[in-house]
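[1] here is a sequence together with a model predicted from it:
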Amino acid sequence: MQPPTSTPRRALLGAAAALAAAAAFRRPARPAPAAADAAGPSADAAGVSAGTHPYAGAGAALRHPGLVLPQLPHLLLLAYDTPGAAAELREVCERWSAVLDRERTALTATLGIGPAAAGRLGLVTPVPFADLPPLPGDRLDPALGGGDVLLQLTGACAQRLDALAAALEVPGLVPRWRRHGYVPAGPAGQTPRNLFGFKDGSANPGPAEGQWIWLPSGPCAGGSFLVHRRIAMDTTAFAALPPERQEAVVGRRRTDGSPLGGTREHEDPDLYAKTPEGRYLIPATAHIRLTNSRLDGGARMLRRGYTYTDGPGEQGLLFCAYLRDPALFVRVQERLAQRDALTPFVEHRASGVYYLPPPGPPGTALGASLFGPARYL
């Protein structure tokens, strides 16, 4: 798939966020075709080629800014059920697109479709596409997960996301759940830390590994899947562990995120390194050992975590995994349930899996590919 000669307007919203200071966010104008041709494929108005974005690859201009661009500091997830027909959902998507096109603040908007709606409405989605199976240790509240439609908004300002959510309220959808998350403040350009104080996302795919994120061919090419989990974290119990024990549970140094036995955060963990006494430097029950991609034939997922707080005793991680096959998440989670030393300190309380349709060329509505041939606005 060849990228178009201009970047979709909603992609430019996200591009500005990644390139400007929070106080100076503005939506850049869409480049003229001739300028785009001169600058190379998918050049955006800030002068940065889409090919320089992580996970870009071929056809990057048709991929989700919410996945392709660096993680923004605030997240708002809006889940809905849709009692109507496909035509009504299509109208909702077109109304949302009109609102987003008027938005002057840089942000990203990513549409997800749950498996029940995909089948019931006859939408164009990958097959097979189903809910996650029951997983060991889950303590899920159905009211806090699932849904026919998911809208993921990310941006620099939580209040602006709330205002946008209000502007996106339209007939035809029944609100199901809503969740805020944020990235704790830290040095710019570094991997965010979770509530346990450890860096979270150090082993994400590299720029050349987008094949694990994007669907490769057919009418859904350039789409992806999102597995969302709401994970409560027992920070008090974890903080009571000695620092050395915390690092053994995770498999990384708390200071710089390097794997035990290593020196750099993003180096591949040496799963075979041992002490002179014959013990693994990264314990057999360490979280990073059990999630290592070598156990899945190299397959990876793009993981992004956002902290949530719901008052005393209810805080944790909004975990978002973007991947081409949700079965990978199931395999990893089943391994973690068996041996992960982190398990006593976390509890999965909500879940959902969603298909993320590929953004269309400029002028098409959000989720247009779900309904067959694109209809231009």
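    All right, it came through fine. Numbers count the residues shown, from 1 in each chain.

[2] switch to C-alpha atoms for all contacts and neighbour counts from now on
    OK.

[3] just the buried residues of the lengthiest helix in the chain, please?
    Taking DSSP state H as the assignment, the helix of the chain that covers the most residues is helix 86-102. Of all the residues in helix 86-102, those buried under the rule 16 or more other C-alpha atoms under 10 Å are A86, L89, R90, V92, C93, E94, R95, W96, S97, L100.

[4] nearest to D268, out of those: which one, please.
    D268 has its nearest neighbour among the buried residues of helix 86-102 in L100, at 39.9 Å by C-alpha to C-alpha.

[5] which parts of the stretch 1-150 of the chain are helices?
    Using DSSP state H, counting those that start in this stretch, the helices of the stretch 1-150 of the chain run over 9-19, 33-39, 65-68, 86-102, 115-120.

[6] against that first model, consider the following:
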Amino acid sequence: MSRADRRPSRRAFLDATGVTVAAGLLAGCSGDSGTSGTSATPSSPSPPSGAVAVTGRHQAGVLLPQRAQPHLLALVADLDATAEPGPLLAELGETVRALTAGSDPRLLGLPPGDLTVTIGVGPRLVRTAGAALPGAADLPGFTRERIDSRARGGDLLLQICAGDPLLVPIVAVALLDQAGDRLGERWRQFGRRGTEVPVAGERSAPRNLLGFVDGIVGPHTSAEQERDLWLAGPPEVAGGTLAVVRRMELDLTRFAALSVAEQEAVFGRRRASGVPLSGGDIASAPGLGAKTPEGRYLVPVDAHVRRANPTVVGVGHMLRRSYSIDDPAPGLLFISFQNDLRTFTATLTRMETSDALLPFTTTTASGTFLILPGHGPRRPLGSSLFG
């Protein structure tokens, strides 16, 4: 059977649901993937055990699940010059719903469990829909980068996360099979979460390859998420967010040669507990004004938690989901989500002037993507932007 024979027909899908893209835009979709998800339609199959709600106002894989799955694949690709983004994104959205429901035979019998697939589009595609839209700006270059041209930018981001490591490459194959020759892969990176450390309530954060707890600070309340994470408008992008994806090599040998106290001074936190050097507990905000009796800052002036502090930088919080990697070299796959690209660019610009962590890093891949608003049977993925 050919790929075309296997691919669900776009028209058949719309006929089956009894709606058009325009009607889907008017009707919207109930629920919020950042909270309770959507109500199932009468024809929707029951979700598999452990499933993450993938339909709603937002795509899954940003806030849901609350504790990020341990295994990830970030895959960046380009759209063929002759292909239209709208139909492809709609098909990919259908495929995601089939994969997460366990009804796609390309899963090879594996249960989907907590599988999520999050899809974003790069600046070139966003500009075709509107040059002033959020996500239309390219990510600028920074210092300490060694990036091949194939590893910078890109038209499409597929973020695949799962508790079962076998699912990740299988789902990638299924999605690329669905896209066929309309997508050309640029680069991909597998990553895994380190040991989760409790932070506050049900929140936790993983350790990174440098031994420190990573991703403690972020927009954690609903109000913070609406303010700093989700795009409120214009309507074409409402419910989406902006992602920055960067792959970094870490100089583990040189960092490990430092004493524990020196390592803690680099981060501004205790290595064992994650507590700021100013005191408190792991969830405490660093006391940037706290000093010793001799007048020395408890959190050094070049410590990472000071240089990257959103209040000091003058930007909102970014939600970070970082993964450790060991191929092509030991390092970190950094993924941040924010509703203003300046949140990232201003933070990194300030870090470049004096951040003790930066000399231990070299960025080897980089890009920014508009994470599309949520989707469902009555609102195809990407329809608000490319419908």
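    Nice, I can see it. Quick caveat, the model's predicted, so the values are computed rather than measured.

[7] drop the TM-score for these two in here.
    Aligned and superposed, the two chains score 0.80 in TM-score terms (TM-score structural alignment, normalised by the length of the first structure); 333 aligned residues with a C-alpha RMSD of 3.1 Å.

[8] quick one: distance of the longest helix of the first structure to the chain centre.
    Relative to the chain's own centre, helix 86-102 of the first structure is displaced by 22 Å; criterion: C-alpha atoms, centre = their mean, to the nearest Å.

[9] report all helices and strands that that helix contacts.
    helix 9-19 (3 or more C-alpha pairs under 8 Å, 6 or more residues apart in numbering; DSSP states H and E).

[10] thinking again about what came up before, dump the buried residues of helix 86-102 of the first structure to a markdown table, plus distance to H266 of the first structure.
    Converted to a markdown table, those look like this (distance: C-alpha to C-alpha, whole Å):
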| residue | distance to H266 of the first structure |
| --- | --- |
| A86 | 44 |
| L89 | 42 |
| R90 | 42 |
| V92 | 42 |
| C93 | 39 |
| E94 | 41 |
| R95 | 42 |
| W96 | 38 |
| S97 | 38 |
| L100 | 36 |
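
[11] which of those residues lies closest to E244 of the first structure?
    L100 (47.7 Å).

[12] OK, contacts around the aligned residue in the second structure for the closest one?
    Here L100 of the first structure is matched to V96 in the second structure, going by TM-score structural alignment. With contact taken as C-alpha atoms under 8 Å, 6 or more residues apart in numbering, V96 of the second structure is in contact with V117.

[13] now V299 of the second structure
    For V299 of the second structure, the contact set (C-alpha under 8 Å, 6+ apart) comprises A265, G268, P276, L277, S278, P286, G287, L288, A290, R306.

[14] what residue in the first structure is paired with it?
    In the first structure, the residue matched to V299 of the second structure (TM-score structural alignment) is I282.

[15] now R321 of the second structure
    Mapped onto the first structure by TM-score structural alignment, R321 of the second structure lines up with R304.

[16] sec struct for that match, please.
    strand (DSSP: H, G, I helix; E, B strand; the rest coil).

[17] in which helix or strand does the residue positioned nearest the centre of the second structure reside?
    Taking C-alpha atoms, centre = their mean, the centroid of the second structure lies closest to I335, which sits 5.0 Å from it. Element membership of I335 of the second structure, judged by DSSP states H and E, is strand 331-338.

[18] of the helices of the stretch 1-150 of the first structure, which is nearest A156 of the first structure?
    helix 9-19 (7.5 Å).

[19] related to what we said a few turns ago, tell me who's in contact with the counterpart of the residue nearest to the centre of the second structure in the first structure.
    Matched to the first structure by TM-score structural alignment, I335 of the second structure sits across from C320. Listed by C-alpha under 8 Å, 6+ apart, the contact set of C320 of the first structure reads L226, V227, H228, R229, R303, R304, G305.
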